[in-house]
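Engineer: Sequence first, then the predicted structure:
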Amino acid sequence: MTGPDFSWDEDAYAWTARITLPPEAWAAPTEPVPLHYAPEGREEHPLDDAELASATWAVERLPALLGAARRTVHAHAVRTLEPQDQPQDLAAASALDDGVRVDAVYVHPVSRDRVPYVGVAFSCPWDEEHGLGVLLHGTRVVDIGGADTAFLLWIAERDATDPRTGLDEALLGHWDSSPFEYGVMEASEFELRADGRGWSLLANLAGEYVTRFSWRCPDAGVLELRDEDGLVSRHPYVVTTAPVTSVTFEEPVEFGHQYAKSG
């Protein structure tokens, strides 16, 4: 694949290309969107081969990155909009995804394990003032918030240098119970981030409910969750990698004992 054609954008003060997303990619607009390399902390000299390779890597994987971001965007929207701790109606929650579109993509000059950090800014129908931004490291969501979350360099740098103290890196990312919920009318998912924050989502016939929490591993093989009310629960677990990467809990997380890794 030919790499993006960059030129210096004085307004954005960044090297910028215009890219067209595949129509099957989630949140893909019909028009090209700007791809900015190093939106913060870089001078005007042309991109070198390594920087161009990083940008090309991001463009080639954008459909997968957007697919990973979709789950977090959905949970973020449900949690933001749900009225007074009531489950979000399934139809209304599903419709939230349809109104989101990519506005811009940012590739940061920061990497961890040779994988660059990529930010995506979206139009946001439920918060037009602040927009929506997601920062990813591969298919792992690093953070979500206003549109500036996608381009703030310090968020990527913090994650890239984080020693992960007190956390099990094998648990980082998104986990989904649906591959193991045969014939069950509900499913759960959760996401554990490297900054010690996370969320879980329970979906059943009544609707969808999202819980935010902090997490750590006080002992090997033990996941500790602390919800927004300060309630602490501990869940002994085992991670296996065959036939798929999965985690099994002795005590359920959101009513699920077994989850497959999906991001």
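Structural biologist: Happy to help now that I have it.
Engineer: Could you use CA atoms for every contact and neighbour count after this?
Structural biologist: Will do.
Engineer: Just give the number of residues close to T240.
Structural biologist: 13 (other Cα atoms under 10 Å).
Engineer: measure it to V141 for me?
Structural biologist: Taking Cα to Cα, to the nearest Å as the measure, T240 falls 22 Å from V141.
Engineer: take a look at this one as well, against the first:
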Amino acid sequence: MSHPHECRNGHHCRQATRTDDGEKVGAIIERAGLCPPCERHAFAAIQQLADDWIALNRAAGNVFSRLDSSPRVNQTPDRHKVPVRLEALDLATVIDQEVGRWAWRVAPHVKDAMPGNAQARVARHVTALTRHLGTLADLPAQSVGIPSVGDNGHVQWTRTPLDGADALMRLERLHRAANRLLGRTGAVTWLREPCQDCGRRTLTSNPYENLISCAHCGHAWAADEFDALTNMEAAA
């Protein structure tokens, strides 16, 4: 008999509930990991990371060659935008590292004939993740090297056990960080259709995610899946 688990997103869970003491906790689920709505949001976010990487490089003032799409630093930067440029470059670098880390674990063949330029490499890793999202979510805990900058300014590596739920949350956080840095927050459209689960007219869509989600109950659908459900109801 399986024991219930709490969604690993904790108080950030999209179906979070409150205890008698008022504490916000993750939804109760049968399988350890993320609840279905949180998992779908993570899946949708991961699929946007290649586009996020390009947008961050452009925000940093990089331009792309038509031949190889490798980022090249613009020689006339706006000095007033230097902090944003540096943050964008740092975040793009982390995205590159993180998608590679997990793509290699779910699709080892992705290492073969690796493209020489960064944009193609990131795109290849994100494509591999997109094709193996279920495998990624189910990854068992494994020791992963996490870099951090020490007081002396040198990069230090710490081995930390991370599983598939950790991978989903880490990758989704990168997409959220890109949205914030690029000024994409608040870009939400309220839809007229009722939620397929709770029936309320609280559905939203975001132009930077291929996802329809309910602000009330937290359920989420891929945009094409939601369109199919809506069309089926209309035809019934």
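Structural biologist: Received, thanks. Owing to the predicted nature of the structure, the values given are computational and were not obtained by experimental measurement.
Engineer: What TM-score do the two superposed chains give?
Structural biologist: TM-score for the superposed pair, counting by TM-score structural alignment, normalised by the length of structure 2: 0.29. Supporting figures: 114 aligned residues with a Cα RMSD of 5.6 Å.
Engineer: What ranges does the stretch 51-200 of structure 1 have for its helices?
Structural biologist: Taking DSSP state H, counting those that start in this stretch as the test, the helices found in the stretch 51-200 of structure 1 are 62-81, 90-98, 153-161.
Engineer: out of these, nearest to V107 of structure 1?
Structural biologist: helix 153-161 (9.8 Å; Cα to Cα).
Engineer: rewinding a little: is it possible to export the helices of the stretch 51-200 of structure 1 to JSON lines including distance to V110 of structure 1 and mean neighbour count?
Structural biologist: Below are these laid out as JSON lines (distance: least, Cα to Cα, whole Å; neighbours: other Cα atoms under 10 Å):
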{"stretch": "helix 62-81", "distance to V110 of structure 1": "17", "mean neighbour count": "20"}
{"stretch": "helix 90-98", "distance to V110 of structure 1": "29", "mean neighbour count": "15"}
{"stretch": "helix 153-161", "distance to V110 of structure 1": "7", "mean neighbour count": "17"}
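Engineer: Compute the distance between G145 of structure 2 and W157 of structure 2, please.
Structural biologist: G145 of structure 2 sits 6 Å away from W157 of structure 2, going by Cα to Cα.
Engineer: swap in L136 of structure 2?
Structural biologist: 23 Å.
Engineer: Also A88 of structure 2?
Structural biologist: 23 Å.
Engineer: ditto for G134 of structure 2
Structural biologist: Using Cα to Cα, G134 of structure 2 is found at 28 Å from W157 of structure 2.
Engineer: Buried residues in the helix or strand harbouring L86 of structure 2, which are they?
Structural biologist: Using DSSP states H and E, L86 of structure 2 falls within helix 82-106. Burial within helix 82-106 of structure 2, assessed by neighbour count using 16 or more other Cα atoms under 10 Å, is assigned to 84-89, 91-92, 95-96, 98-100, 102-103, 106.
Engineer: what packs against it?
Structural biologist: helix 49-59, helix 118-131, helix 133-137, helix 164-181 (3 or more Cα pairs under 8 Å, 6 or more residues apart in numbering; DSSP states H and E).
Engineer: ok, Q142 of structure 2 touching P161?
Structural biologist: Yes - counting by Cα atoms under 8 Å, P161 is a contact partner of Q142 of structure 2 at 5.0 Å.
Engineer: Apart from its neighbours in sequence, what residue is nearest V247 of structure 1?
Structural biologist: Leaving out its chain neighbours, the residue that sits closest to V247 of structure 1 by Cα to Cα, 6 or more residues apart in numbering is V239, at 4.4 Å.
Engineer: got the contact list for the strand or helix carrying the one you found?
Structural biologist: Secondary structure assignment for V239 of structure 1, by DSSP H and E: strand 232-240. Contact with strand 232-240 of structure 1 is made by 170, 221-226, 245-253, as judged by Cα atoms under 8 Å, 6 or more residues apart in numbering.
Engineer: after that strand comes which helix or strand?
Structural biologist: strand 246-253.
Engineer: Let me know the angle separating the next helix-or-strand element following that following strand from strand 232-240.
Structural biologist: Next along the chain after strand 246-253 of structure 1, taking DSSP H and E as the criterion, comes strand 256-261. Going by axes from the mean of the first three to the mean of the last three Cα atoms, to 10 degrees, strand 256-261 of structure 1 is angled at 50 degrees with respect to strand 232-240.
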